[in-house]
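Enquirer: This is the structure alone, sequence omitted:
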């Protein structure tokens, strides 16, 4: 085999089962010899070619590299729903409107006539409060945030959301088109919901560190108190708080403000990936 290959090379035949023969009698570039590269042969041996073209080679004498499947890809709505389902606490409450099949069978057998039993519907008791960072550097993450928002509204029947920009300050809002006219005091939000609400911040935490640590640090208005104080108030008010960051985790060390925010939420910042979202839900479910 080696001798045949050597002779083919000396004759200038580069065929291998990966192209259509062009040279006289299969000789020359793109020939029809079973050995070489960029030629054609139905059962060729591919050597020295960057990739397959026809999928016919019976052997490939090159070092081939393969990539592991990536679990850090951005999420689709369906995958997000699956990950969010880890955060569930089932309970039956409310009006008895669902047929209790086991109870109906048992009651009918005991009484000798049809005894229909009803029970409350099984519901997810978890309550969720989400704060979405919008504008600026978050514009490049709109798609994944929309997917998260859509999935969360489907999975959590008891969910509230608010918007903020860069860092949480003394006010938030529900409608970005009217954010200057219809602001909601953050104090009102902190006093409106019970401690058992699961709080999720969604943002890239990418800003000037002054926006977090100093009064007046906001780029849009004069904040009397630093954003760090408001983040601390949230973590003191609610038992379970996590931060989901759409920025790839490998870039986190290069952003000082991100590290500051990560410390403020007790190192409970997770990348907005399939793996990161699952870890965040486990943290909230503890």
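Expert: Arrived safely, thanks for sending. It should be emphasised that the depicted structure is a prediction, and the values quoted were computed from it without experimental measurement.
Enquirer: make it CA atoms for all contacts and neighbour counts henceforth
Expert: Fine.
Enquirer: Show me the contact partners of the longest helix along the chain.
Expert: Ranked by number of residues, the top helix in the chain under DSSP state H is helix 142-155. Identification of contacts with helix 142-155 by C-alpha atoms under 8 Å, 6 or more residues apart in numbering yields 74-78, 80-81, 84-85, 159, 202, 246.
Enquirer: out of the residues you listed, which one sits closest to residue 189?
Expert: Checking these against residue 189 by C-alpha to C-alpha gives residue 159 as the nearest, at 13.2 Å.
Enquirer: Next, the angle from the helix or strand harbouring the closest one to helix 142-155.
Expert: With secondary structure defined by DSSP states H and E, residue 159 is part of strand 158-164. Strand 158-164 and helix 142-155 meet at an angle of 160 degrees, taking axes from the mean of the first three to the mean of the last three C-alpha atoms, to 10 degrees as the criterion.
Enquirer: Comparison target below:
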């Protein structure tokens, strides 16, 4: 954003040098001004404009630039400091990232509580306090190999082991048609036909047989329609890193809804724990205990879990390790209960298989599901359905 501001001033024939622009960035980082639009106006003019005769031209250029981004700045409110420093926040080299200390779960929680007690103002950058940017283990917009994301968007590193905010998710769309045909063909490998319901379908062979026995008088024989009687329980991971796979999962979900007459769907986030839910907009008010789901569906059902298995290992192996709540039992314990109740089960992973060896959590989940993890591709689905059909 500030780079755009620099070029904008140049376009208005203001002689702003690169050195002056770098000085402005350095001054902003040193926190010499409150994060307000008015203070930024005067600071930028002080640093960038050396000729008083150009003040009017600067005013017009600043006003035009503000109008271009007005929608992104709340009216009559302070500019968020992380908005100002977004373009020049510290870029860490791989060596610097490797040098940042991992605290471990217990120490991280203890340090977070201590920091909450001591901190009394907002911070940006740095390596200790809760804030934006920087290398602190707490806040958002920065980098830490094991951090707690607090009240803000991720910087894209996906290294948070816990998230402190109320997160809202959207249900997957089961009406997608484009691109689902190949998924449907693969899912059809999981079939167990049975005739159920009212007799509405003509049984041609039996009709011929009965008509012949009836001295040629037509005797129609009807049977119930033949349906795929297989029962599928599907658990869908939603939110976080799964946002990258929404289209792919919606196509899979739509194909499953079309192919399986008996399909029950529940949602979870990252790893199944003590509760699931069926509607994401009510996931805080209408939670369903996982034990109730286990009791409701017998082992005649096939279990399909869909998720990228990309999370902190703490979320699988540590009590309290969930990114969103305090879980008394580990995710691994709950996943094992699901697998024990439904031996015919698979985990479908939409993450490209080339990334699997580089995700520690994927390796842990693959071990727990006895290597029955398959990609959300046509070939992956065919392999998964063959396993479920056994």
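Expert: In hand now; what should we look at? Predicted model only: the values in this text are computed from it and were never measured.
Enquirer: Overlay them and tell me the TM-score.
Expert: The pair, once superposed, lands on a TM-score of 0.73 when counted by TM-score structural alignment, normalised by the length of the first structure; 212 aligned residues with a C-alpha RMSD of 1.0 Å.
Enquirer: hang on, the earlier thing: what's the spacing between the strand holding residue 159 of the first structure and its chain's center?
Expert: On the basis of C-alpha atoms, centre = their mean, to the nearest Å, strand 158-164 of the first structure is displaced by 19 Å from the centre of the chain it belongs to.
Enquirer: Can you name the residues that contact the residue mapped onto residue 385 of the second structure from the first structure?
Expert: In the first structure, the residue paired with residue 385 of the second structure is residue 281, using TM-score structural alignment. Taking C-alpha under 8 Å, 6+ apart as the contact definition, residue 281 of the first structure lies against 83-84, 86-87.
Enquirer: if we go to the second structure, which of those are intact?
Expert: Using both residues aligned by TM-score structural alignment, their matches' C-alpha atoms under 8 Å as the contact test, the members of the contacts of residue 281 of the first structure still in contact in the second structure are 83-84, 86-87.
Enquirer: the strands in the stretch 251-390 of the second structure, which residues?
Expert: 262-268, 275-276, 288-289, 302-306, 345-349, 373-375 (DSSP state E, counting those that start in this stretch).
Enquirer: Now the longest one on the first structure. Mean distance?
Expert: It refers to strand 262-268 of the second structure. In this overlay with the first structure, the average offset of strand 262-268 of the second structure from its partner residues is 0.3 Å by mean C-alpha distance after the TM-score superposition for the first structure.
Enquirer: packing partners for that strand?
Expert: In terms of contact count using 3 or more C-alpha pairs under 8 Å, 6 or more residues apart in numbering; DSSP states H and E, strand 262-268 of the second structure is assigned the packing partners strand 231-237, strand 275-276.
Enquirer: Please produce a markdown table containing those strands, extended by distance to residue 110 of the second structure and mean neighbour count.
Expert: Supplementary listing: these in a markdown table, determined by distance: least, C-alpha to C-alpha, whole Å; neighbours: other C-alpha atoms under 10 Å:
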| stretch | distance to residue 110 of the second structure | mean neighbour count |
| --- | --- | --- |
| strand 231-237 | 29 | 22 |
| strand 275-276 | 27 | 22 |
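Enquirer: so which of those comes closest to residue 215 of the second structure?
Expert: Ranking these by their distance to residue 215 of the second structure (criterion: C-alpha to C-alpha) puts strand 231-237 first, at 43.7 Å.
Enquirer: what stretch of the first structure does that closest one fall on?
Expert: Following TM-score structural alignment, the partner segment of strand 231-237 of the second structure in the first structure covers residues 127-133.
Enquirer: do stretch 350-359 of the second structure as well
Expert: Stretch 350-359 of the second structure corresponds to residues 246-255 of the first structure when matched by TM-score structural alignment.
Enquirer: Against the first structure, what's the mean shift for the longest strand along the second structure, could you check?
Expert: Longest strand in the second structure, counting residues (DSSP state E): strand 193-202. By mean C-alpha distance after the TM-score superposition for the first structure, the fitted strand 193-202 of the second structure averages 1.7 Å away from its aligned residues in the first structure.
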